[in-house]
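Trainee: I need the structure of the sequence given here:
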Amino acid sequence: MGNELLLRLSFFVLCVAFYGNAEEREDKVTLTADAKIIQHAGGRVTLTCSAYRPAALMYELYRRSSFHGRETFINTSNGVFSITEGGIYRCRGFTQGFFTPVSDDVTIKETVSNRVSVTMEPNWSQIYRGEKVTLRCEIRGGGGAQWMYEWRPNRNSPSSREYKINSATASDSGEYSCMAKSDYKQTQWSDAFRLSVLSEKPKATVTADNTIIPAGGSVTLRCSVENSADWKVYWFRRDFSGATNINNNKPDGTIIVSDGGVYSCRGGRRGRGDPVFYTETSREVTIQKTGEFSYQLFFKITSII
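Mentor: Have a look, this model is predicted:
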């Protein structure tokens, strides 16, 4: 008797589970969209709410602006809804005294008119191997929205507005573009920004209007660097007492010297808060005073010794 009761009870549980699941499956509604993005102002997307067992059902559509936002009722229809605003949507069916469970969420993106562009910091015309570069995604009229960002290419997959390259190499050369996203809103992709990284360090060159300083006179030296507008010039001088740095604040890279010695220079530049990036040091130029012992001969002799 006990075994027979247990068998009947087990059969009853199986029936409830089977038919209960079937009823839940028939009551389930599904929300689909003919597109995932409303491409521009005036655009629209069609949402369709349908049921496994649709007889005599009407449908309600709901929307919220974020995953944790407040849900609002949009409209009632026979299952087809035309929307012009992005958001997170779901629906349910109903008839007299009966409501189906709600559908799964469907997120519809919406493109906004805000334009984005890629800028570079520092804003140099050429970037060399080893330099630090920051690309920035600028959005016009972004207001106080909490934007997330997407980059192409996405080697580092940053979600912030800055794409940092700590030590540039030739492989970082290419076109970069970005877009901004906030909940269901997104911008168009920016125009491509072309980054070119040169593999060789730039060279500095020294020229002199004379290599011999006349009695009581001076000589003008000029240091030139590729793309010289971006570089600060650093001068060096060697004589019998050793090597010294020469302070020079002239932006054109010239110095006027009245002392003999062996002179050279190099360029340096840096972005805000970054370490100085130096060019190759120039070839040395020997400057000699009239009647002075030859520095060139002195350094040749000391190198032999």
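
Trainee: Going by C-alpha atoms from here, please, whenever you check contacts or count neighbours.
Mentor: Noted.

Trainee: which parts of the helix or strand harbouring E26 are buried?
Mentor: E26 belongs to helix 2-27 when assigned by DSSP states H and E. Judged by neighbour count (16 or more other Cα atoms under 10 Å), helix 2-27 contains these buried residues: D27.

Trainee: Helix or strand next in line after it, which one?
Mentor: Beyond helix 2-27 on the C-terminal side, the first helix or strand identified by DSSP H and E is strand 29-33.

Trainee: other SSEs contacting that next one?
Mentor: With contacts defined as 3 or more Cα pairs under 8 Å, 6 or more residues apart in numbering; DSSP states H and E, the secondary structure elements packing on strand 29-33 are strand 45-51, strand 87-95, strand 106-111.

Trainee: Just give me how far the last one sits from the chain centre.
Mentor: When distances are taken as Cα atoms, centre = their mean, to the nearest Å, strand 106-111 is centred 23 Å away from the chain's centroid.

Trainee: neighbouring contacts of that strand?
Mentor: Applying Cα atoms under 8 Å, 6 or more residues apart in numbering, the set of residues contacting strand 106-111 from outside is 31-33, 35-41, 85-90, 184-188.

Trainee: Please pick the buried ones from the residues you listed.
Mentor: Burial of those was assessed by neighbour count (16+ other Cα under 10 Å); the buried members are 31-33, 36-39, 85-90, 184-188.

Trainee: R283 touches C223, doesn't it?
Mentor: No: contact criterion Cα atoms under 8 Å: R283 and C223 do not qualify, at 10.6 Å.

Trainee: higher neighbour count, the two?
Mentor: When R283 and C223 are compared on other Cα atoms under 10 Å, the one with more neighbours turns out to be C223, at 22 against 15.

Trainee: mind listing what's buried in the strand or helix carrying that one?
Mentor: Element membership for C223 (DSSP H and E) is strand 219-225. Of the residues in strand 219-225, those with enough neighbours to count as buried (16+ other Cα under 10 Å) are 219, 221-225.

Trainee: one more to line up against the first:
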Amino acid sequence: MCVNTERPKPVVKVSPDQRVFRGETVTLTCDIQGGGNIQWTYSWFKDGDTHNPYRTTTTTVISFRADYVSDSVNKYSCRGERSDSQRSDISAAVTLTVSGLKPKPELTSDPAGAALTGNTVTLTCRMDPSTGWHFYWYKHTPNSETKKTETNSYRVKIDSVSDGGQYWCRAGRGKPLYYYYTQYSDALWVNVTVSPKAVVTVRPDERVFRGETVTLRCDIKWGGDTEWTYRWEIEGTNNWYRNSADRCTQECSTSGTDNQTHRNAVSWCSTQEWNISSVDHIHSGKYTCTGQKNTQCSQRSDAVTLNVSAEAQAAVRVSPQPWLTEGDSVTLICEVTGSSTGWTFSWFRDDDHLSDSSRGAGGSYTLSPAALQHTGVYTCRAERGRPAYYTNYSNTQPLWITGVSRSVSLVVSPSRSQHFSSDSLSLSCEDQSNSAGWTVRRYTDRNTQDCSKQTGSTCRIVSLSTSDTGVYWCQSESGEKRHPLNITVHDGDVILVSSVDPVIEGDTLTLHCLHRSTNSPILRADFYKDGSLIQNQTTGEMNITTVSKSHEGFYYCKTERGQSLHSWISVRGSGQIFVFNILSFLLAACPYLLSTIVLLFKCYRARVTSAEGQIKYAVTE
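Mentor: Purely as a prediction, here's the structure:
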């Protein structure tokens, strides 16, 4: 039978640490490893003297105040003995170092600079040694404890500027009756500044169109040269951004985050500007951004909603109306449906780009004064961004400018602007100087075309239909347009009979209603101008004896048998006729007038020369 003669080996354990401070309570434990449950008596030895025990106890633990330690460095060991005279080995000595000065922790903060509201500041209370301590945190005054932690860091939530101010910390350890506190740290100022709010801007607009280039920019108004990094969040119905390699992995702790609202949001770490080269419907959504410097974040921006629509469509309208007399003013307005930001515009007449399109840079193209050569069909197109994005071409908008005392006239038979369907119509171009070379053209249902049945300069329509409604004019071989007239074809039983040409100021305007079956004026009719009743059923005819510019407008009549279509009655000034006639006379008489002036000038010079000679002769004598 073999007997194990190896003696157990005790180990000395120190609490709270092998480095303590004067006044702390120290606990030494003699742990005899492999000693079993046998009752031991413990001998304690100090500073290597193993012959004279420092203390003998029946328990494994001894405690004492470090104040009673005479030296700053002491070594302790222990040994166990049993009643059968069996002894353990003497433990290895442990060194207990005692400092006479009460420790003072160091308090630091992260970030070290100004803290921003809506963020957190991490306070760190540094102690050496760091074993076994609890940490106590104070705000405004050293005796106003706000928090106790087992670690040496404390996160302060900065909700408002009032969370700033002076902070302290101290540490403590030991048993309740013998608890030991360090000194307070020096005061640490936590400076709090209201967190700046990020602002998202979108170029060219929050409402964009498929294929445009969009730039989102995050701006943060903040003093100094602080470098920010940016985090974008997108909340939308599509997941196009979820597969990006640039997804943000670092969360920024901002206040006021509505988790319900942003539960589907995806974060992107990005630069200050974010470009989407060719947007599509999947890019629609709400965009927000946050700035981050170190561990501090700005306030989240308000959401900007990016709406991506189908291709952009330009639309053109005219003010005040498309029928003009030479010398009038007219403005064409080009607009992009549903968008008004950042567009420049190009204008076209009869599909030719206008060289002075820059006049329409703001969406308006003004002709003042309007001239005969401005007659035509206008369209516009808008563009914006770099690279440029173009809208579709707009609807067409014709402008018709009538002149005064023209050498070329469009003669209509019967001479009226409204006609019944199934009736016949004749239109002829008459040139006082040369009737050849002119043809009748028309603009109907957005198309410009020659008259379907034309012989020479005369167009004949045997049976009118509503599709023949439009504007007719005379056009030369070189493309000049003269004398546009509006012809309306009605399927109903009543038409308004009025002059096909503009009315001269001071003349009499006569209107009456014509019935299809009788082809004669109706005796009782109501007459309207611009939608307002101007004469009731007292007679079937209306006369305006002295016409002025104020009588210009849309007229129609209404009877028991039906209502006519609307006709535009234009009025031109009599002064225009006078001036034009004078100019025409001067131009016609120009060769004779010029030769007469030359002869008179020569006679005058001859007489002056003769008179000068006689005076000179008299002086000589």
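
Trainee: TM between them?
Mentor: TM-score of the superposed chains, computed with TM-score structural alignment, normalised by the length of the first structure, equals 0.55; 216 aligned residues with a Cα RMSD of 4.3 Å.

Trainee: angle of the helix holding E26 of the first structure against strand 45-51?
Mentor: Direction vectors for helix 2-27 of the first structure and strand 45-51, defined by axes from the mean of the first three to the mean of the last three Cα atoms, to 10 degrees, enclose an angle of 150 degrees.

Trainee: helices or strands up against helix 2-27 of the first structure?
Mentor: Using 3+ Cα pairs under 8 Å, 6+ apart, helix 2-27 of the first structure is in contact with no helix or strand.

Trainee: roughly how far out does that helix sit from the chain middle?
Mentor: Computed by Cα atoms, centre = their mean, the separation of helix 2-27 of the first structure from the middle of its chain amounts to 57 Å.

Trainee: Now do that helix and strand 87-95, the angle between them.
Mentor: Taking the same axes, to 10 degrees, one finds that helix 2-27 of the first structure is oriented at 120 degrees with respect to strand 87-95.

Trainee: Please tell me which residues of the second structure stretch 6-21 of the first structure aligns onto.
Mentor: Using TM-score structural alignment, stretch 6-21 of the first structure lines up with nothing in the second structure.

Trainee: and if you look at stretch 162-171 of the first structure?
Mentor: With TM-score structural alignment as the criterion, stretch 162-171 of the first structure aligns to 273-282.

Trainee: Enumerate the positions of that stretch that are buried.
Mentor: Buried, per 16+ other Cα under 10 Å, within stretch 273-282 of the second structure: 279-281.

Trainee: Name the nearest of the residues you listed relative to G385 of the second structure.
Mentor: Of all those, the one with the least separation from G385 of the second structure (Cα to Cα) is V279, at 12.8 Å.

Trainee: Report the contact partners of the closest one.
Mentor: With contacts taken as Cα under 8 Å, 6+ apart, V279 of the second structure has the following neighbours: 209-214, 308.

Trainee: Looking at those, spot the one nearest T375 of the second structure.
Mentor: F209 (33.3 Å).

Trainee: Map the closest one onto the first structure.
Mentor: Under the alignment defined by TM-score structural alignment, F209 of the second structure is paired with Y128 of the first structure.

Trainee: I'd say its match and K203 touch.
Mentor: No: Y128 of the first structure sits out of contact with K203 when judged by Cα under 8 Å, with a separation of 11.5 Å.

Trainee: Quick check: T302 of the first structure is in a strand.
Mentor: No: according to DSSP: H, G, I helix; E, B strand; the rest coil, T302 of the first structure belongs to no strand; its state is helix.

Trainee: Counting neighbours, what do you get for it?
Mentor: One way to gauge burial is a neighbour count; for T302 of the first structure, by other Cα under 10 Å, it gives 8.

Trainee: distance of it from Y295 of the first structure?
Mentor: For T302 of the first structure, the distance to Y295 of the first structure under the criterion Cα to Cα, to the nearest Å works out to 10 Å.

Trainee: Excluding chain neighbours, what is closest to N119 of the second structure?
Mentor: Residue nearest to N119 of the second structure in three dimensions, not counting chain neighbours: I158, with 5.5 Å by Cα to Cα, 6 or more residues apart in numbering.

Trainee: those strands in the stretch 151-300 of the first structure, which residues are they?
Mentor: For the stretch 151-300 of the first structure, the strands defined by DSSP state E, counting those that start in this stretch cover 162-165, 174-182, 185-186, 193-195, 197-198, 204-208, 212-213, 219-225, 232-239, 242-246, 254-257, 261-269, 277-278, 285-289.

Trainee: okay, Y128 and K203 of the first structure: which has more neighbours?
Mentor: Under the neighbour definition other Cα under 10 Å, Y128 of the first structure and K203 were set side by side, and Y128 has more, 20 against 17.

Trainee: what's near enough to touch the closest residue to the more buried one other than its chain neighbours?
Mentor: What sits nearest to Y128 of the first structure in space, not counting adjacent residues and going by Cα to Cα, 6+ apart, is L198, at 4.7 Å. Neighbour list for L198 of the first structure: 126-129, 169-170 [criterion: Cα under 8 Å, 6+ apart].

Trainee: Also P398 of the second structure?
Mentor: Taking Cα under 8 Å, 6+ apart, one finds 322, 375-378 in contact with P398 of the second structure.

Trainee: same thing with W400 of the second structure?
Mentor: Going by Cα under 8 Å, 6+ apart, W400 of the second structure touches 322-324, 374-376, 484.

Trainee: go again using 6 Å as the cut-off
Mentor: 323, 375 (Cα atoms under 6 Å, 6 or more residues apart in numbering).

Trainee: Quick check: R441 of the second structure vs S15 of the second structure, distance?
Mentor: R441 of the second structure is 112 Å from S15 of the second structure, where distance means Cα to Cα.

Trainee: higher neighbour count, those two?
Mentor: Set side by side, R441 of the second structure and S15 give different neighbour counts by other Cα under 10 Å, the larger being at R441 (22 against 16).

Trainee: Which residue is the nearest non-sequential neighbour of the more buried one?
Mentor: If the residues on either side of it in the chain are set aside, R441 of the second structure comes closest to D450, at 4.4 Å by Cα to Cα, 6+ apart.

Trainee: quick one: secondary structure of K616 of the second structure?
Mentor: With three-state DSSP as the criterion, K616 of the second structure was assigned helix.
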